[in-house]
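Participant: After the sequence you'll find the predicted model.
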Amino acid sequence: MPRPTVVRADAVLIQAVIAGALSFAHLHDLAAAAGQTGWKAWAYPISVDLLLVAAWHRLRSGAAKASAWCWFLVALVASLGANVATAGLLDLTDVPAWLRILVAGWPAVAFLGGTLLAHGTRTPPAGPEAAAPTAKTEPATTSTTPESPTAPVPDPAQPAAPAPTPVPVPPALVALAHKVADEHRTRTGAAIDTSTLCARLGVPMPLAEAIAAQLT
């Protein structure tokens, strides 16, 4: 519902304008009563309000918060003090000397505060580029592949190793192996491997390999 939001924003803006105008008038009246006549009386409220806004802006930016809080409180005390002083607690026709001194010295204070806020140390914004660490370049290392050892050349003078003697397989064990292999294929859909056949028959691996050779 956009309409209530617009009405609320307008009400806040009107309230801010009224409050600012009243504070501006009080500061002007106090400066004029303290002997600052003409355009100088109008410059005082502008100076106080600008210092207040500059300090608040620095607080919102997150940089130099201690200095920003200090000058924000100085400007707030100046504005609030002028509003209270013009509320009938002070005779504006007979302003005391200490108040005249404060009003006359305000431009120097405001100039110092504005300069420090404008040219103070700023904290760089934290973003993806600032947070990302700089990649360190490492020297390229040349990987050397170790040479494969040369296979020993058989000596023709030496007799060849005798071929392994085939393991005898009983026919009954072969028949049992066929049944186990068929049941495994029916259950899994794949041919039985030697390790499974060895475990199912409970025979040594060499005998299982000999039986598997006869199943193919």
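Facilitator: Everything's here; your move.

Participant: When you work out contacts or count neighbours from here on, use the C-alpha atoms and nothing else.
Facilitator: Will do.

Participant: how about this protein, which residue sits the furthest from its center?
Facilitator: In terms of distance from the mean C-alpha position of the chain, residue 157 ranks first, at 75.6 Å (CA atoms, centre = their mean).

Participant: In three-state terms, how would it be classified?
Facilitator: Three-state call for residue 157 (DSSP: H, G, I helix; E, B strand; the rest coil): coil.

Participant: quick one: the strands in this protein?
Facilitator: In the chain, no segments count as strands under DSSP state E.

Participant: Show me which positions of the longest helix that the chain contains end up buried.
Facilitator: Longest helix in the chain by number of residues, with DSSP state H as the criterion: helix 2-33. For helix 2-33, the neighbour count (16 or more other CA atoms under 10 Å) marks 23-33 as buried.

Participant: Equivalent analysis for stretch 69-79, please.
Facilitator: For stretch 69-79, a neighbour-count test (16+ other CA under 10 Å) marks 71-72, 74-76, 78-79 as buried.

Participant: So residue 54 versus residue 181, what's the distance?
Facilitator: 89 Å (CA to CA, to the nearest Å).

Participant: Check the offset of the longest helix of the chain from the chain's centre.
Facilitator: Taking the mean of its C-alpha atoms, helix 2-33 sits 39 Å from the chain's own mean (CA atoms, centre = their mean, to the nearest Å).

Participant: what does stretch 87-101 give?
Facilitator: 54 Å.

Participant: which residues touch it?
Facilitator: Outside stretch 87-101, the residues within contact range by CA atoms under 8 Å, 6 or more residues apart in numbering are 30, 33-35, 86.

Participant: nearest to residue 102, of those residues?
Facilitator: residue 34 (9.2 Å; CA to CA).

Participant: Tell me which residues touch that closest one, please.
Facilitator: 92, 95, 99-100, 103.

Participant: and with 7 Å instead?
Facilitator: 95, 100, 103 (CA atoms under 7 Å, 6 or more residues apart in numbering).

Participant: Second structure for comparison follows:
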Amino acid sequence: MTRIRIDAVLVQAAIAGALSFAHLHDLAEASGQDGWKAWAYPVSVDLLLVAAWRRMRTTSDNRAAWAWFVIALAASLGANIATAGLLDLNEVPAWLRILVAGWPALAFLGGTLLVHSPTTAPTESEPARAAAPPVAPDPERVPDVTVERAPDPAPELPPAPAPVAAPAPAAVPVTAPDVSVPPALLDHARKLADTHQATTGKRIDSATLRARLGVPAPLADAITAQLA
């Protein structure tokens, strides 16, 4: 069986709330607010007090909440002190009647400001992110050129002397040996040939192309033939 535990703090709060409620009712009734209006005044004061307290617990900027909490607390304490024999409830002064009559508008203003204001506490500002340095564009990749070096040709034997001097034969166009030229090397050689022709005004010859590329003579001859 569950045992009921009585909390002394809750009991004290209930007693204090009941007494404050009664004092506010008595003061409102003495100020000319009869009937249900006299009972509504303590409810209004206590609700504003609770709303201001909750506002202070849910926001970091609680200056406005503190102001309305002090106003509601002053109304509650003022009613308690006024009904303690220090004020003649049969002859309530005019300024007090004005305060009691104007309380509903003041409570409505406070409740509206407390409800319709941001209630979430602002989060801590995140550290500013360091701006990333601009990334430089990748340099243009130069195509890898693989130069296939042909094997050095075997040394040629000196030609045998001709028995009789024969007339020089007609010039026959030189045909390049059957040597495979890589496309990349051919493109590179074509650029060198264009540069040479633009500089000297003459087509590049096999010897110059061989010196520029550093390739064997047959390969240089084959490239020269394809550039012709």
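Facilitator: Noted; the coordinates are in hand. All figures in this text were calculated on a predicted structure; none of them were measured in a lab.

Participant: Out of the buried residues of stretch 69-79 of the first structure, the closest to residue 173 of the first structure would be?
Facilitator: Once CA to CA is applied, the member of those that ends up nearest residue 173 of the first structure is residue 72, at 99.0 Å.

Participant: so what corresponds to that closest one in the second structure?
Facilitator: Aligning on TM-score structural alignment places residue 72 of the first structure opposite residue 69 in the second structure.

Participant: swap in residue 89 of the first structure?
Facilitator: Checking TM-score structural alignment: residue 89 of the first structure goes with residue 86.

Participant: now residue 103 of the first structure
Facilitator: So, by TM-score structural alignment, residue 103 of the first structure is matched to residue 100.

Participant: related to what we said a few turns ago, ChimeraX command to pick out the buried ones of the contacts of residue 34 of the first structure?
Facilitator: To isolate the buried ones among these in ChimeraX, judged by 16+ other CA under 10 Å, type:
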select :100,103
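
Participant: just checking, which of the contacts of residue 34 of the first structure belong to helices?
Facilitator: Per DSSP H, those map to helices at 100, 103.

Participant: With distance to residue 151 of the first structure as extra columns, can I get the contacts of residue 34 of the first structure in JSON lines?
Facilitator: As requested, the contacts of residue 34 of the first structure are arranged in JSON lines below (distance: CA to CA, whole Å):
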{"residue": "95", "distance to residue 151 of the first structure": "112"}
{"residue": "100", "distance to residue 151 of the first structure": "106"}
{"residue": "103", "distance to residue 151 of the first structure": "102"}
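
Participant: before we move on, back to that, the contacts of stretch 87-101 of the first structure: which two are farthest apart?
Facilitator: The widest separation within these (CA to CA) is 15.0 Å, between 35 and 86.

Participant: Which one's more surrounded, the two?
Facilitator: More neighbours surround residue 86 than the other of residue 35 of the first structure and residue 86, with 17 against 14 (other CA atoms under 10 Å).

Participant: Could you pull up the residues touching that one?
Facilitator: 26, 30.

Participant: ok, so what distance separates it from residue 103 of the first structure?
Facilitator: Distance from residue 86 of the first structure to residue 103 of the first structure, by CA to CA: 14 Å.

Participant: just residue 148 of the first structure next, same as before
Facilitator: Where residue 103 of the first structure is concerned, residue 148 of the first structure sits at a distance of 93 Å (CA to CA).

Participant: do residue 23 of the first structure as well
Facilitator: From residue 23 of the first structure to residue 103 of the first structure the distance is 16 Å (CA to CA).

Participant: what does residue 93 of the first structure give?
Facilitator: Taking CA to CA, one finds residue 93 of the first structure at 15 Å from residue 103 of the first structure.

Participant: do residue 19 of the first structure as well
Facilitator: For residue 19 of the first structure relative to residue 103 of the first structure (CA to CA), the value is 22 Å.

Participant: One more: residue 153 of the first structure?
Facilitator: 108 Å.

Participant: Same check on residue 4 of the first structure?
Facilitator: 43 Å.

Participant: buried residues in stretch 100-116 of the second structure?
Facilitator: For stretch 100-116 of the second structure, burial by neighbour count (16+ other CA under 10 Å) applies to 100-101, 103, 107, 110-111, 114.

Participant: mind putting these in a markdown table, distance to residue 59 of the second structure included?
Facilitator: Formatted as a markdown table, those follow (distance: CA to CA, whole Å):
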| residue | distance to residue 59 of the second structure |
| --- | --- |
| 100 | 30 |
| 101 | 31 |
| 103 | 26 |
| 107 | 20 |
| 110 | 16 |
| 111 | 16 |
| 114 | 11 |
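
Participant: from the middle of its chain, how far away would stretch 142-162 of the first structure be?
Facilitator: Taking CA atoms, centre = their mean, one finds the center of stretch 142-162 of the first structure at 59 Å from the center of the full chain.

Participant: Which parts of the second structure are helices?
Facilitator: According to DSSP H, the helices that the second structure contains are 8-30, 36-58, 63-81, 94-115, 183-200, 206-213, 217-227.

Participant: so where in the first structure does the fifth one end up aligned?
Facilitator: Looking back up the chat, that one is helix 183-200 of the second structure. Using TM-score structural alignment, helix 183-200 of the second structure finds no match anywhere in the first structure.

Participant: Identify each buried residue in that helix, please.
Facilitator: For helix 183-200 of the second structure, by 16+ other CA under 10 Å, it's 185-186, 189-190, 192-193, 196.

Participant: Among those residues, which one sits closest to residue 7 of the second structure?
Facilitator: Using CA to CA, those come closest to residue 7 of the second structure at residue 185, 96.9 Å.

Participant: which ones are touching the closest one?
Facilitator: Residue 185 of the second structure touches 145, 147, counting by CA under 7 Å, 6+ apart.

Participant: Distance of residue 14 of the first structure relative to residue 2 of the first structure?
Facilitator: 19 Å.

Participant: go on, residue 18 of the first structure?
Facilitator: 25 Å.
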